[in-house]
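Chemist: Dropping a prediction and its sequence here:
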Amino acid sequence: MNKEQGQKEKKAKPKGRNFKKVLLILLAVLVLAAAAGGVWYLYFHEAPADGAAPQGQQARRDKLLHGPLHFTVNLADPGQRRYLKATITLAFTERALTRELVSRESELRDLMIDVLRSKAARDIADVAGTNKLRGEIVDRVNAILTDGQVQELYFVDFLIQ
């Protein structure tokens, strides 16, 4: 009888091992399915149309960016050879404006270069001067746009030499 019991125990062990393997595989599939569901939710889930999202979150989500636009221009300093290296990004909320900004980028760059070159280093060296320059560029850009308005301009890089 001992031989029969030993053979039964040997047969029982592989079943236990198989059960553990199957359980482990099912657990792995469940984890992968949960991860895939999380990724789907993050990338494809739309915010409720009734505006249930908090105002700050909605504003952050709706902000679109155009850029970066890189510029290196001579400044209008009399008797000195100074230049400005700047990288600009435009922020806006109207999706239709994306197409216009791309199609009119050469015109926008020319306009921005004109504004940047008209400044002397002393005019834009401090925060107040930089903010004034930012406002002037936004005003000039918005004057020629038809599909929307730029709300903000970011200087990603700003170096006066």
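Modeler: Arrived safely, thanks for sending.

Chemist: C-alpha from now on. contacts and neighbour counts both.
Modeler: Noted.

Chemist: Run a quick neighbour tally on residue 36.
Modeler: Burial of residue 36, expressed as a neighbour count using other Cα atoms under 10 Å, amounts to 12.

Chemist: Same question for residue 138.
Modeler: 18.

Chemist: Same question for residue 130.
Modeler: There are 15 residues near residue 130, going by other Cα under 10 Å.

Chemist: if you skip the residues just before and after it, what's nearest to it?
Modeler: Using Cα to Cα, 6 or more residues apart in numbering and skipping residues adjacent in sequence, the residue nearest residue 130 is residue 124, 5.0 Å away.

Chemist: shouldn't the one you found be in contact with residue 118?
Modeler: No: distance between residue 124 and residue 118: 10.7 Å, which falls outside the contact criterion (Cα atoms under 8 Å).

Chemist: more crowded one of those two?
Modeler: For residue 124 versus residue 118, neighbours defined as other Cα under 10 Å are more numerous around residue 124 (19 against 14).

Chemist: mind listing the helices for the chain?
Modeler: When assigned using DSSP state H, the helices of the chain occupy the ranges 2-44, 55-62, 96-103, 105-117, 121-124, 127-144.

Chemist: From the chain's centroid, how far away is the longest one?
Modeler: In this case it means helix 2-44. What separates the centre of helix 2-44 from the centre of its chain is 41 Å, taken as Cα atoms, centre = their mean, to the nearest Å.

Chemist: ok, and here's another one to check against it:
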Amino acid sequence: MAEEMDAQQEIQPKKSFHKFIILGVMVVVLGAGGYVGWNYFKGNRYENIKETQTTKADANKKKDEAKIVFPLESFIVNLADREGIGRRYLKITLALEVCDEEEKRMVTRYTAELRDTILLLLSSQSFSEISTMEGKLELKQALLSRINHALGGRIVQRLYFTEFVVQ
């Protein structure tokens, strides 16, 4: 019986020793996997940030390059009289911002069509529609949309009111 006890005592330390070895190997493997994963995702995050910054820088360069401003002659139109207020006139001068000389030449080529489109839109507006800041901004968006539609694409980047008088 004493021999059996000695045999069991010898077996138990071997089992616990094997458990510690397996546990140690698992900790090392998980630690290495965590380290590799951390570095992989950490590297991608910084690369994505760098790419985003580069993209923003390119967009800012393009925005700075889009500074060719093409002034249009003044428009004087009768406003629509929906409120029964009487005749009101709008004198407005616009400037169009385009990206390059080719687009500027295109705007020059289609000036008559653009003026027609602008005159039709302006004469359909009433005093109450354009007297508020929101109305002016809506008018600006509508003009930009119609002008780009007449040109067949997003040629004009921005539209500026350089004169806006209602009488």
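Modeler: Looks like it arrived, so ask away. Owing to the predicted nature of the structure, the values given are computational and were not obtained by experimental measurement.

Chemist: Could you get me the TM-score between them?
Modeler: In this superposition the chains share a TM-score of 0.61, using TM-score structural alignment, normalised by the length of structure 1; 110 aligned residues with a Cα RMSD of 2.1 Å.

Chemist: and of the helices of structure 1, who's closest to residue 80 of structure 1?
Modeler: Minimum separation from residue 80 of structure 1 across those (Cα to Cα) falls at helix 121-124, 10.0 Å.

Chemist: For that closest one, which helices and strands make contact with it?
Modeler: For helix 121-124 of structure 1, the packing partners by 3 or more Cα pairs under 8 Å, 6 or more residues apart in numbering; DSSP states H and E come out as helix 127-144.

Chemist: how close does residue 151 of structure 2 get to residue 68 of structure 2?
Modeler: Using Cα to Cα, to the nearest Å, we find residue 151 of structure 2 at a distance of 17 Å from residue 68 of structure 2.

Chemist: Under the alignment, what does residue 98 of structure 1 map to in structure 2?
Modeler: Structural alignment (TM-score structural alignment) places residue 98 of structure 1 against residue 104 in structure 2.

Chemist: Grab the most central residue of structure 1 for me.
Modeler: residue 65 (7.4 Å; Cα atoms, centre = their mean).

Chemist: What does residue 148 of structure 2 correspond to in structure 1?
Modeler: With the correspondence set by TM-score structural alignment, residue 148 of structure 2 lines up against residue 142 in structure 1.

Chemist: The closest residue to its match other than its chain neighbours and residue 137 of structure 1: what is the separation?
Modeler: Leaving aside its chain neighbours, residue 142 of structure 1 sits nearest to residue 149 (5.5 Å; criterion: Cα to Cα, 6+ apart). Taking Cα to Cα as the measure, residue 149 of structure 1 and residue 137 of structure 1 are separated by 12 Å.

Chemist: next one: residue 158 of structure 1
Modeler: In this structure, residue 158 of structure 1 and residue 137 of structure 1 are separated by 14 Å, where distance is defined by Cα to Cα.

Chemist: ok, those two, which is more surrounded?
Modeler: When residue 158 of structure 1 and residue 137 are compared on other Cα under 10 Å, the one with more neighbours turns out to be residue 137, at 21 against 15.

Chemist: Was I right to think the more buried one contacts residue 114?
Modeler: No: using Cα under 8 Å, residue 137 of structure 1 is not in contact with residue 114; the gap is 9.7 Å.

Chemist: Nearest residue to residue 125 of structure 1 in space, ignoring adjacent ones along the chain?
Modeler: Counting by Cα to Cα, 6+ apart, the nearest residue to residue 125 of structure 1 once its immediate chain neighbours are dropped is residue 160, at 7.6 Å.

Chemist: That neighbour maps to what in structure 2?
Modeler: Using TM-score structural alignment, residue 160 of structure 1 lines up with residue 166 in structure 2.

Chemist: give the contact list for its match.
Modeler: 88, 89, 90, 91, 127 (Cα atoms under 8 Å, 6 or more residues apart in numbering).
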